[in-house]
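Undergrad: Would you be able to build a 3D model of this:
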Amino acid sequence: MTLPAPLTGVVPPVCTPLTPEGEVDVPSLLGLVDHLVTGGVDALFVLGSSSEAAHLTDSQRRLVVRTVVAHVAGRLPVLAGAIDMTTPRVLDHVAYVVEAGADAVVVTAPFYTRTHPAEIARHYRLVAGRSPVPVIAYDIPVSVHTKLSAELVLELAADGTLAGLKDSSGDLAGFRAVVTGARARAGITGFSALTGSELVVDSALALGADGAVPGLANVDPEGYVRLDRLCRAGDWDAARAEQERLCALYGMTGVGDRARMGASSSGLGAFKAALYLRGVIACPATAQPQVPLSEGEVERVGKHLAAAGLL
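TA: Model (predicted):
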């Protein structure tokens, strides 16, 4: 289907359920997609950070995007990550996700090598020149070690290279500069400014963002859809209360013992444990080399779910 311009609403970055052996659990992936669609979300984003794309083999990535696109069957737009270190590798990913039917590609700056802003701009222009679907920039400096400046994003939006931005930088002021600049700058139309934060969706929508891409929406899609609709209706008191409930639920991402695991193991492990406890997926396994949550940590995830009214 044609990607709306701008894309608005709640766009979960879909987790990738795995078997205990580390293979993609296709039945659970289909169940998760149904859970999200039933929850009222506006689009789906596969092969992002919450999808554990960095841990998946290329064949697993292909399986995920083919499975989700086929199952959605045009009911919602599907965005697919084309995330890799260099332009040629990203273009390889673009080719197969577009062939599978993705409606847009989501692309980070190049990483591993040290790049200049001019090289980052060239990267996006080369990708957009070869992509038959819209390109959305993914600003995630914690992972790629480069911050996309508001000026660069707006320059690429103005010349038609970028159709949108998923901002996971944690820089709300910088995101605001993109949102306000996209409204004011000549030549920019239909640009989608999407926050990747679970914790400030109400604030981002208040300053003019088009939508949100929160990983926690895997666990509680109805909550984020409710939050989005309350903001759009201008019911800011109710929106703030819903955002605070979701912030408390997000506390589950801290259950993992940081003496033995990283933030990714704790956060993604919590999302998958929550989906397992809610009966959405069959196994809470995360991809190697991430460390699994202990039984006690999974129990703590359950307490967060119960407190949020989800068990």
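Undergrad: CA only for contacts and neighbour counts going forward, please
TA: OK.
Undergrad: how about the strands in the stretch 1-150 of the chain?
TA: 9-10, 44-46, 78-81, 104-108, 135-139 (DSSP state E, counting those that start in this stretch).
Undergrad: can you list the ones you listed in TSV and add distance to Ala177?
TA: Output for the strands of the stretch 1-150 of the chain, formatted as TSV (distance: least, Cα to Cα, whole Å):
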stretch	distance to Ala177
strand 9-10	20
strand 44-46	24
strand 78-81	24
strand 104-108	19
strand 135-139	14
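Undergrad: Just name the most buried of the ones you listed.
TA: strand 78-81 (a mean of 29; mean count of other Cα atoms under 10 Å).
Undergrad: What helices and strands are in contact with that one?
TA: Here strand 78-81 touches strand 44-46, helix 58-72, strand 104-108, going by 3 or more Cα pairs under 8 Å, 6 or more residues apart in numbering; DSSP states H and E.
Undergrad: Show the subsequent helix or strand relative to the one helix or strand Leu194 maps to.
TA: Assigned by DSSP states H and E, Leu194 belongs to strand 192-195. Going down the chain from strand 192-195, the next helix or strand is helix 201-206, by DSSP H and E.
Undergrad: what comes into contact with that following helix?
TA: Contacting residues not belonging to helix 201-206 are listed as 172, 176, 195, 211-212, 227-228, 231-232, 239-240, 243 [Cα atoms under 8 Å, 6 or more residues apart in numbering].
Undergrad: Out of those residues, name the ones that lie in strands.
TA: Judged by DSSP state E, strands contain the following of these: 195, 211-212.
Undergrad: Second chain to compare with the first, below:
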Amino acid sequence: MELRNDTRISVFLLLGLSKEPELQALILGLFFSMYLITVFGNLLLILAVISDSHLHTPMYFFLSNLSFTDICFTSTTIPKMLMNIKTKINVITYEGCISQIYFFLLFASLENFLLAVMAYDRFVAICYPLHYTVIMKPWLCGILVLVSWMISALNSLLQSLMVLWLSFCTKVEIPHFFCEINQVVQLACSDTFLNDITMYFAAGMLGGASLSGILYSYSKIVSTIREITSVQGKYKAFSTCASHLSVVSLFYCTVLGVYFSSAGTHSSNSSAIASVMYTVVTPMLNPFIYSLRNKDIKTALKRIIGITVT
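TA: Coordinates of the predicted model:
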């Protein structure tokens, strides 16, 4: 059967996190505050890396890219959610929904790849410290980020185009605060077999490959740290990757927690609430994790806000 676009709708209805009217003001204030903290926190981190020449290294280059991705990732969903709550019109256009799916997948995949690239950077720094500057040259760092962008863009483009070919008839209520691709595909009245296969294959291949790379890198890092004789040397080696390990744990634990919890409860509303963890909370906490555990970042931030550093 030939796939064709028989879409009979122009808008989707986003049900949001709660239907209770008395909770809308609380949700609006809470998410607006979290969004501002996310944007300004990550912008400060990017500014700190750009303004301090001591931070012009591969590790901080990847970190600034991660911060930029976090800003875009959150901005894909939260502003629309806040506007819907404010106007009390919980709709998103068909075109807007497809665009939201594309950019959400793009920045979610990009964050996934950047975490893997940063793990590789820490692997080289700890396991091959004498060859670090030779291996992690600027052109290689640029290629790693560029390839991450390209794969993420191709994946999101493919899945978004496949959603365009689906037919939507009458039921257009999405039990979420944004156009989550799985929820949208479930609303289609045409065959979604290819969409389901593509989604699971992409999640397994892209997510699985990145997570496997991270686990392999840290297995080698742990082995190298165990071979260090001095306690001070072990602490110094571990401290260079502690922040990244914290961010990786937060991101993957929340993502896996969302899908396991939603699969166990079969509740779309529970899935929407759990999704807040990796779509909002994780991007908000990332700059704090890196700044609180990193003396170089704290020094650069103090210079930016005008505190004299001795």
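Undergrad: Any chance you could compute the TM-score here?
TA: In this superposition the chains share a TM-score of 0.27, using TM-score structural alignment, normalised by the length of structure 2; 139 aligned residues with a Cα RMSD of 6.5 Å.
Undergrad: Buried by neighbour count: which residues of the strand holding Leu194 of structure 1 qualify?
TA: 192-195 (16 or more other Cα atoms under 10 Å).
Undergrad: same check, this time on stretch 242-255 of structure 2
TA: Under 16+ other Cα under 10 Å, the buried positions of stretch 242-255 of structure 2 are 242-245, 247-248, 250-252, 254-255.
Undergrad: For Ser99 of structure 2, state which of those residues is nearest.
TA: Ser99 of structure 2 lies nearest to Val255 out of these, by Cα to Cα, at 21.7 Å.
Undergrad: what's the helix or strand for that closest one?
TA: Here Val255 of structure 2, judged by DSSP H and E, is contained in helix 231-265.
Undergrad: tell me what that helix is packed against?
TA: By 3+ Cα pairs under 8 Å, 6+ apart, helix 231-265 of structure 2 packs against helix 94-127, helix 208-227, helix 268-276, helix 282-292.
Undergrad: could you check the angle helix 231-265 makes with the shortest one?
TA: Between the direction of helix 268-276 of structure 2 and that of helix 231-265, the angle (axes from the mean of the first three to the mean of the last three Cα atoms, to 10 degrees) works out to 160 degrees.
Undergrad: same check, this time on the last one
TA: With the same axes, to 10 degrees applied, the angle from helix 282-292 of structure 2 to helix 231-265 works out at 170 degrees.
Undergrad: State the next helix or strand along the chain beyond helix 282-292 of structure 2.
TA: Immediately after helix 282-292 of structure 2, counting by DSSP H and E, sits helix 295-304.
Undergrad: Can you point out the buried residues in that next one?
TA: Applying 16+ other Cα under 10 Å to helix 295-304 of structure 2 flags 296-301 as buried.
Undergrad: distance between that helix and the chain's centre?
TA: Centre-to-centre, helix 295-304 of structure 2 and its host chain are 25 Å apart (Cα atoms, centre = their mean, to the nearest Å).
Undergrad: what helices or strands is that helix leaning on?
TA: Short answer (3+ Cα pairs under 8 Å, 6+ apart): helix 295-304 of structure 2 packs on helix 21-51, helix 282-292.
Undergrad: Check which residues of the shortest one are buried.
TA: Spelled out, that is helix 282-292 of structure 2. 282-288, 290-291.
Undergrad: Tell me how far it lies from the chain's centre.
TA: 13 Å.
Undergrad: What's the local residue count around Leu205 of structure 1?
TA: Applying other Cα atoms under 10 Å, we find 20 residues neighbouring Leu205 of structure 1.
Undergrad: separation between it and Arg240 of structure 1?
TA: Distance from Leu205 of structure 1 to Arg240 of structure 1, counting by Cα to Cα, to the nearest Å: 12 Å.
Undergrad: Residues that sit against both of these two, list them.
TA: With Cα under 8 Å, 6+ apart, Leu205 of structure 1 and Arg240 have no common neighbours.
Undergrad: ok so, going back, same list, the helices and strands packed on strand 78-81 of structure 1, but as JSON lines with distance to Ala150 of structure 1 please.
TA: Output for these, formatted as JSON lines (distance: least, Cα to Cα, whole Å):
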{"stretch": "strand 44-46", "distance to Ala150 of structure 1": "23"}
{"stretch": "helix 58-72", "distance to Ala150 of structure 1": "30"}
{"stretch": "strand 104-108", "distance to Ala150 of structure 1": "15"}
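Undergrad: Of all these, which one is nearest Val298 of structure 1?
TA: Per Cα to Cα, nearest to Val298 of structure 1 of these: strand 44-46, 24.8 Å.
Undergrad: And the closest one, what does it pack against?
TA: strand 78-81.
Undergrad: Out of the helices and strands packed on strand 78-81 of structure 1, the one nearest Cys247 of structure 1 is which?
TA: Proximity to Cys247 of structure 1 (Cα to Cα) singles out strand 44-46 among those, at 21.5 Å.
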